[in-house]
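Chemist: Curious how this folds, go ahead:
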Amino acid sequence: MGTVWLIIAVAAVGVAAGAAAGLALGHATRDVHGNGMIAGSTLERDGLIPVLAALSSTVVLLDDDGEVLRAAAAAYTYNIVRDDEVSEPQVAQMVERVRATGQAEEAEITVARGRVAGAGNFHLQVRVAAIGRGRLLVLVEDRTAARRVEQMRRDFVVNASHELKTPVGAISLLAETVRENAEDPELVADYAGRMSRESRRLELLVGDIIELSRLQDGDALVEPEDVNLDDVVVDALDRVRVEAEAKEVALVSGGTENLHVLGDAALLVTAVSNLLDNAIRYSDPRTRVSVGLSVDAEDPELVRIAVVDQGIGIAKEAQERVFERFYRVDKARSRMTGGTGLGLSIVKHVAADHGGTVELWSAPGRGSTFTLLLPRHRTEADLPGPAPEAVEAVASGAAGASFAAIAAISEDPAARRQGPPSGMSRTGQEDRQ
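Modeler: The predicted structure follows:
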């Protein structure tokens, strides 16, 4: 009798184990990250995996309950999929309509690049279709680059041709004058210097147009790298140090160390160096230009790179336009300083390309603060932040407060004693680009 009960008990345990294994296998057919299937899944038996892998589009495959069976990594980058379900409302609505009608649907949608307001958008072509057994296939084509190229072409035709003609025309007239007055050495020397300045201006303009073109075609978030912002600041300061010394402008840096973002280090260096160059260009001798790193006071998942100057400041009505391509507040001053009108536009593009934005605080007579606001990438090497008062001052966006915070963390004792000036000797508006 005991033997019979033993056999029954063993059989019961076997049935339970088999059921548990079956359930485990059923759940295991879905990749926990939503971007692949394991061997033996129903998709593999149906022969769908090779077909989906052959598609050039970003693929999202949904089951009859709307859960994600398979999703390409880019679907997460585009913020379409999160936690094994469709998270983008526009795509979710398309899925519901296709499930209700059985008719395929296609649309071009715009989705935010990240959580930072004003960080830019992805432009996506989305097609949703039923493929049987209650499954739906979502195909996504990224049209962002095409949109950028189209926009750049329009801007180039409207603006760049005129901007290029100005220095070229000036050089031509100056050369003609020199040729007609070759016997006058003073005039020749004067006009040769003017031609040199116009050539330099043309060189800078062409360089900025090429840089802006490169930004239009690229995307820092497609294959991002871990970027230490300390290295970005060091490289950016090295780029502008000669110009700062020539103008007797002191460079100060500080803030929270070891902050990281995901993106393109070279582009970030370009953006920060453009802000520094802009600040130096419109600062008086024996003043300071400061750059500080901090964690955003309201959102610890965001970082700030603030560039502070002690210049004349920008009028309120001009602040809304300084990031436009070729916009200049004062064209005459721009010709004198060699500004191209593209520097801040490049900064804005780099910020948007990294899922961030750029902010401006400025007041006439009190200087300006340009701040890159970027999503933070946490690493195991993250260090404790600075004193709360320093973070709050840098994150506030006020030029005076930002300068005080950066001066407070500088190793230069004089920097700790010197506050922002109450006013500058210049009058009028500056071309901030």
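Chemist: only C-alpha atoms for contact and neighbour calcs from this point on.
Modeler: Will do.
Chemist: The residue nearest to Val272 when sequence neighbours are not counted and Leu374, how far apart?
Modeler: Spatially, and ignoring its direct neighbours in sequence, Val272 is nearest to Ala236 (6.0 Å; CA to CA, 6 or more residues apart in numbering). Applying CA to CA, to the nearest Å, the value for Ala236 to Leu374 is 17 Å.
Chemist: Please identify which of the two sits among more neighbours.
Modeler: Counted by other CA atoms under 10 Å, Ala236 and Leu374 do not tie: Leu374 has more neighbours, with 27 against 22.
Chemist: can you tell me which residues contact Ala119?
Modeler: Ala112, Arg113, Ala351, Ala352, Asp353, His354, Gly355, Gly356, Thr357 (CA atoms under 8 Å, 6 or more residues apart in numbering).
Chemist: before we go on, could you also do this sequence so I can check it against the first one:
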Amino acid sequence: MPDQSLSSIVIFAVFALFALAVFAIVALKLWELVGPLVDRTLQGASVAEYASQRMRRFKAQRRPDDEDNLEDLPDDTATLLSMLTVASIVVDAQDEVVRSSPDAYRLGVVQDDAIAIDEVMRAVHEVRAAGGRRMFDLTTSTPERFISMPSEAAASTGVVETASVRRPNWLKVTVGRINERFVVVLIDDVSDAVRFGQVRDSFITNVSEQLLGPTEALVVLADNLERGGADEERIARDARQVRDSCEKLNHMVADLLLLIKAQEPVTPSSANRLDLLEQVRHVADQLRPQAVAAGVGLHVDGDEGVIVNGEVDQIRTAITKLVENAIGYSPQGKSVSVAVSRAKTGDHAMVRVLDQGRGIAKEDQSRVFERFYRGTEQTSRTENGVGLGLAIVKHVALTHHGDVAVWSVPGSGSTFTLSLPLAR
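Modeler: Prediction:
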């Protein structure tokens, strides 16, 4: 009798395992059929995120006769908000964001269906309680997920790249009450105007400072000529000083004009499609004599047919600044490589400029894209620069909806990567 019981248990266990295996196979086959449909439905979101989206839509679309009998946003108000050129956010009585422009997320004001800035939330509470409106200035940072950039070099080496786009957003915020339930937040992004004003002020300040050099050199030369008796060698030395000061001033003014020009975003169109490798080859041909004079090799390679939308002079200027920078910091006998490729993500083109110089100190890497910033490690070929080259590259990248990043280890050279969206 015990043997029969044991046999029954074994047979039951075998059938149970067999049933589980059949269930697993059926489930796998079903997932192969249903999985793509689920992915299309979720559109890349997690199940939790998708459920949250559906709940928001339900709350925004529910009618007055729903069980909780809550008043929805009036149709005329919703239509008006959709016509505004500024970003808008609608907050309900529970402080939940029920409607929001995409820019509100990009500017860091809304996160996870809620107001992410305490100052804005306080203004919402004040307006809901007392009416009227509140107007104030606000500075935010763009969330990390909106400034991601392909960083294949960093992934392969384990070294973090320093990207250039971490810049503040300057906003003018207006908060007002729609009715007893809803409060609206209007966000006017004035960042471009503020940045343009900063460049203009930098232009005036730095040109004024740089004018002192040629002026002082001219005064010295004039004094020596006026007194007479100065030897020709001294006169020639003073004249060279005047010429060098004027050349530096002219170079700085030209760079500042380029920086001002690279402030307005470029709109992609069929008229501004560019072959990126063709632009790189053009720049290399222009700079090859400079590389030869410095004793530095210059090599170009990359994928054919990588097309981007861009303003040709700005793209060439950005590439020129990167290659000039690499040549300037490369020792004699070393080489600079420029490569064009498509990012593994499939949506960006990348121009990588690699040098074999001394690299960039860690404390300088986060600042190299600032206007007029000069690193601590200068060479005889870079000591007369004004610190605008990489700032120009940064702004060209941003106006083309791209980015620029640096990877560097002191003693191992540097790699600058210009990333631009592929033309569609």
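Chemist: Superposing both, give me the TM-score.
Modeler: The TM-score (TM-score structural alignment, normalised by the length of structure 2) is 0.59; 329 aligned residues with a CA RMSD of 4.7 Å.
Chemist: Surely the residue nearest to Val272 of structure 1 and Thr270 touch.
Modeler: Yes - the criterion here is CA atoms under 8 Å, and Ala236 of structure 1 meets it with Thr270 at 7.1 Å.
Chemist: Please identify the buried residues of stretch 355-366 of structure 1?
Modeler: Buried residues in stretch 355-366 of structure 1, defined by neighbour count with 16 or more other CA atoms under 10 Å: Gly355, Gly356, Thr357, Val358, Leu360, Trp361, Ser362, Ala363, Pro364, Gly365, Arg366.
Chemist: Ala92 of structure 1 reaches Val81, doesn't it?
Modeler: No - between Ala92 of structure 1 and Val81 no contact is recorded; they are 9.9 Å apart, counting by CA under 8 Å.
Chemist: Pick out whichever of those two has more residues nearby.
Modeler: Neighbour tally, Ala92 of structure 1 and Val81, criterion other CA under 10 Å: the higher count belongs to Val81, 23 against 17.
Chemist: what about stretch 248-266 of structure 1, how long is it end to end?
Modeler: 27 Å.
Chemist: burial measure for Ala361 of structure 2, as a count.
Modeler: 15.
Chemist: Next: the one 4 residues further on.
Modeler: The number of residues packed around Gln365 of structure 2, counting by other CA under 10 Å, is 19.
Chemist: where's it relative to Thr415 of structure 2, distance?
Modeler: Taken as CA to CA, the span from Gln365 of structure 2 to Thr415 of structure 2 is 12 Å.
Chemist: anything in contact with each of those two?
Modeler: In contact with both Gln365 of structure 2 and Thr415: Val406, Ser408, using CA under 8 Å, 6+ apart.
Chemist: Check the burial of Arg128 of structure 2 by counting its neighbours.
Modeler: 23.
Chemist: State the distance from it to Val183 of structure 2.
Modeler: Taking CA to CA, one finds Arg128 of structure 2 at 7 Å from Val183 of structure 2.
Chemist: joint contacts of those two?
Modeler: By CA under 8 Å, 6+ apart, the residues touching both Arg128 of structure 2 and Val183 are Arg177.
Chemist: And the strands in structure 1, which stretches?
Modeler: 58-62, 68-71, 81-82, 85-86, 105-112, 121-132, 135-142, 225-228, 250-255, 260-263, 288-295, 302-309, 357-363, 367-375 (DSSP state E).
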